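Novice: output the structure for:
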Amino acid sequence: MSFLSRYKFSLSSQELVLMLITMVWGGTFLAVHHAMTVSGPFFFVGLRFATAALLLALVARKSLRGLTLAECRAGAAIGVAISGGYGLQTWGMQTIESSQSAFITALYVPLVPLLQWLFLRRMPGVMAWVGIVLAFSGLMLLAGPKSGSLSFSAGETATLLSTLAIAGEIILISASAGKVDVKRVTVVQLAAASLFSFMLMVPNGEAVPASSPYLWYSALGLGAASALIQVTMNWAQRSVSPTRATVIYAGEPVWAGIVGRVAGERLPGVALLGGALIVAGVLISELKLKKRAKRPSPAERQS
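Specialist: Coordinates of the predicted model:
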């Protein structure tokens, strides 16, 4: 029996949708990077998620009538994590390139199974761990797309810190999945993320920027993308484990790197190798070990 014949490759519809969403997610980095030329980071994040919350509230306005206290609590907690993750990430993009930001952000990949193990008592499977190790190795190569290594500037440090909040967001979504209405809790979390981001403008010393077409177009477009991404994550993670979801999300920097390259950012060979390792990690994490059928004992064969 060959090595591959011992494994079963399966891809659910939820996992396929997460992969497609990851492509959209990766493409947003360049748009945010350009938006930092016309806005401060926390105002832009607040405007982005306010737009997303408004769009989704219009679509799910009938569902909002049944909003519960538990959904408000879950949505608020997830929203704070989203604000911290996206806010620090966007703050970092004032000084680092979009592809570099995406690569560093994806370092949350090894954090999720550890936090999942610590807080949810869910032990990741063997193939998930193998996939995570490969993805983490690839991310180490991709973290510095120009130099091939991390040099901790202020922007890179802020982006590294954002990975903790992003990992927390995934854990919180998984913890509440199946217990709340997806549409209602997503509206709450987007609104909470917007409100908390606007509050962070004060300690960051931000002022409301001058109105410009690019600011509003990018906020509307990214707001729609954020609403789609958050609804999809909440829906899909009702049946996809945090570890499997996280390794799928590891493809995000690959798509961000592709978009960045089209826009003029160039990746060295070591970064391309890192991207290949991430793809390998995604594929291997989807493999399932087949259990061998129990062989009958001699007594059972004779009976």
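
Novice: going forward, measure contacts and count neighbours with C-alpha atoms only.
Specialist: Will do.

Novice: how far away is the residue nearest the centre of the chain from V32?
Specialist: The centroid of the chain falls nearest to Y249 when counting by Cα atoms, centre = their mean (5.4 Å). As defined by Cα to Cα, to the nearest Å, Y249 lies at a distance of 18 Å from V32.

Novice: just give the nearest non-adjacent residue to the residue nearest to the centre of the chain, would you?
Specialist: T22 (5.9 Å; Cα to Cα, 6 or more residues apart in numbering).

Novice: so where does that neighbour fall, helix or strand?
Specialist: In the assignment (DSSP states H and E), T22 maps to helix 13-35.

Novice: what does that helix contact?
Specialist: 44, 90, 93-94, 97-99, 101-102, 214-215, 218, 222, 225, 229, 232-233, 236-237, 239-240, 245, 248-249, 251-257, 259-260 (Cα atoms under 8 Å, 6 or more residues apart in numbering).

Novice: please pick the buried ones from those residues.
Specialist: By neighbour count, with 16 or more other Cα atoms under 10 Å, the contacts of helix 13-35 hold 44, 90, 93-94, 97-99, 101-102, 215, 218, 222, 225, 229, 232-233, 236-237, 240, 245, 248-249, 251-257, 259-260 as buried.

Novice: so where do the helices sit in the chain?
Specialist: Here the chain has its helices, by DSSP state H, at 13-35, 41-59, 69-92, 98-105, 111-115, 126-142, 154-176, 182-199, 201-204, 213-236, 242-249, 252-262, 269-285, 298-302.

Novice: elements contacting the fifth one?
Specialist: Yep, that's helix 111-115 we're talking about. helix 154-176, helix 242-249 (3 or more Cα pairs under 8 Å, 6 or more residues apart in numbering; DSSP states H and E).

Novice: one more, so I can put them side by side:
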Amino acid sequence: MFHPFDRLRTLRRSSTANLMLLAAAFIWGATFTFVKAALGEIGPFTFLTARFLLAFAVLIVPFLTRLRRGGPSLWRSGGVLGTVLFAAYAFQTIGLRTTMASRAGFLTGLFVVLVPLLSALALRRPPAPSAWVAAFLAVLGVALLSLPIDLSLAAGDGLMLLCALMVAIHILLVDRQARRHDPLALGTVQIGAVALFSGLAASLTEPLPVHISPTVWGAILFTGLPATALALLLQVVAQQWTAPHQAALLLTLEPVFAALIAFLFLGERLSGQGLAGCGLILIAMLVAEAPPFFNARHLSTSRPSGE
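Specialist: Down below sits the predicted model:
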């Protein structure tokens, strides 16, 4: 029998998870200026190596006991998550060489559509109809916010679509694996895996930097600590208590936060089209968040009880 206190507990956990994902989206939205400045002086894979290696070094000491308890299964799962996450960063970085950053933001944001599609196809757990409506509104919002009026395609667009696919797969894998393992240990292992693969890619494609400026060090510190060590762990922990399509929609707020931060600190102003996009994304958020008040029983019973 479903008890009212179970309903309240489920809603409380869901709300906490949503706030954690919003925090992650805000942090990631704030990284744009830092990363852009750093990539003007250092190779993308070298930067990713430093970013994820710093995050891994910070996390491995406090979570060493958790890592030891996890056993080989934890390292395999974290390695898989790290491989997919590295692929997403690699496709996005290479694609940015031949496509506009605003267009890249829209194409990467297509993971919002891919998550429910892949969930229904592979996990046999189709989301509620409201999730499809919210995903549609979110994609329209990201398009208005990110795309210029000229919709011509660039050569790197295909790589951005692959990035979106990897992000969607990562969200679904985290949704499954975060309930099987200690989420903090799992997040630490995946960060280490990204650092490893980035280092291998950098050693094969980029020379070692002779000098690292304070600008690059600042970008490495910001992206390595709050934007990687903290934000990725927030995502892994939060996805224990929220559905994958809901996580995808919350993370779609990243470009909205990026635009707001640019307005506050750089004086950039959104056009009418951009403001309309922000509005649509916020409406999508409301549509996605309404069902839990009516479907708390569904949210509490949709998770496999044995995991």
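
Novice: related to what we said a few turns ago, deepest-packed of the helices of structure 1, please.
Specialist: helix 98-105 (a mean of 28; mean count of other Cα atoms under 10 Å).

Novice: quick one, that helix and helix 126-142 angle?
Specialist: 140 degrees (axes from the mean of the first three to the mean of the last three Cα atoms, to 10 degrees).

Novice: which strands or helices does helix 98-105 of structure 1 pack on?
Specialist: helix 13-35, helix 69-92, helix 126-142, helix 154-176, helix 252-262.

Novice: now tabulate those helices in CSV and tack on distance to G269 of structure 1.
Specialist: Formatted as CSV, those follow (distance: least, Cα to Cα, whole Å):
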stretch, distance to G269 of structure 1
helix 13-35, 20
helix 69-92, 25
helix 126-142, 10
helix 154-176, 21
helix 252-262, 13
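
Novice: looking at those, which is closest to F196 of structure 1?
Specialist: F196 of structure 1 lies closest to helix 69-92 among those, at 6.4 Å (Cα to Cα).

Novice: quick one: the closest one to structure 2 mean distance?
Specialist: Overlaying structure 2 shows helix 69-92 of structure 1 at a mean distance of 1.4 Å from the equivalent residues (mean Cα distance after the TM-score superposition for structure 1).

Novice: if we can go back for a sec, so what corresponds to the residue nearest to Y249 of structure 1 in structure 2?
Specialist: Aligning on TM-score structural alignment places T22 of structure 1 opposite A25 in structure 2.

Novice: A248 of structure 2 versus that match, what's the distance?
Specialist: On the measure of Cα to Cα, A25 of structure 2 and A248 of structure 2 end up 10 Å apart.

Novice: and whichever residue in structure 2 pairs up with T51 of structure 1, how far from A262 of structure 2?
Specialist: Counting by TM-score structural alignment, T51 of structure 1 corresponds to L54 in structure 2. Separation of L54 of structure 2 from A262 of structure 2 (Cα to Cα): 26 Å.

Novice: with I149 of structure 2 instead?
Specialist: I149 of structure 2 is 21 Å from A262 of structure 2, by Cα to Cα.

Novice: tell me the contacts of L283 of structure 1?
Specialist: Contacts of L283 of structure 1 by Cα under 8 Å, 6+ apart are G131.

Novice: please pull up the equivalent of it in structure 2.
Specialist: By TM-score structural alignment, L283 of structure 1 lines up with L286.

Novice: for V247 of structure 1, same thing?
Specialist: With TM-score structural alignment as the criterion, the equivalent of V247 of structure 1 in structure 2 is L249.

Novice: that match against V112, yeah?
Specialist: Yes: at 6.1 Å, L249 of structure 2 and V112 qualify as touching, with contact defined as Cα atoms under 8 Å.

Novice: what residues do those two have in common as contacts?
Specialist: What both L249 of structure 2 and V112 touch, as defined by Cα under 8 Å, 6+ apart, is the set 135, 138.

Novice: what's the burial count for G66 of structure 1?
Specialist: 10 (other Cα atoms under 10 Å).

Novice: separation between it and K183 of structure 1?
Specialist: 11 Å.

Novice: what residues does the closest residue to L289 of structure 1 other than its chain neighbours make contact with?
Specialist: Computed as Cα to Cα, 6+ apart, the closest residue to L289 of structure 1 that is not its neighbour in sequence is Y7, at 4.9 Å. For Y7 of structure 1, the contacting residues are 287-290, by Cα under 8 Å, 6+ apart.

Novice: what's the answer for A104 of structure 2, then?
Specialist: 92, 95-96, 157, 160.

Novice: apply 7 Å and report the result again.
Specialist: 96, 160 (Cα atoms under 7 Å, 6 or more residues apart in numbering).

Novice: repeat that for the one 10 residues further on.
Specialist: For L114 of structure 2, the contacting residues are 165, 168, taking Cα under 7 Å, 6+ apart as the criterion.

Novice: what do we get in structure 1 for it?
Specialist: So L114 of structure 2 corresponds to L111, using TM-score structural alignment.

Novice: how far away is that match from Q89 of structure 1?
Specialist: 17 Å.

Novice: same check on S39 of structure 1?
Specialist: 14 Å.

Novice: with L150 of structure 1 instead?
Specialist: 16 Å.
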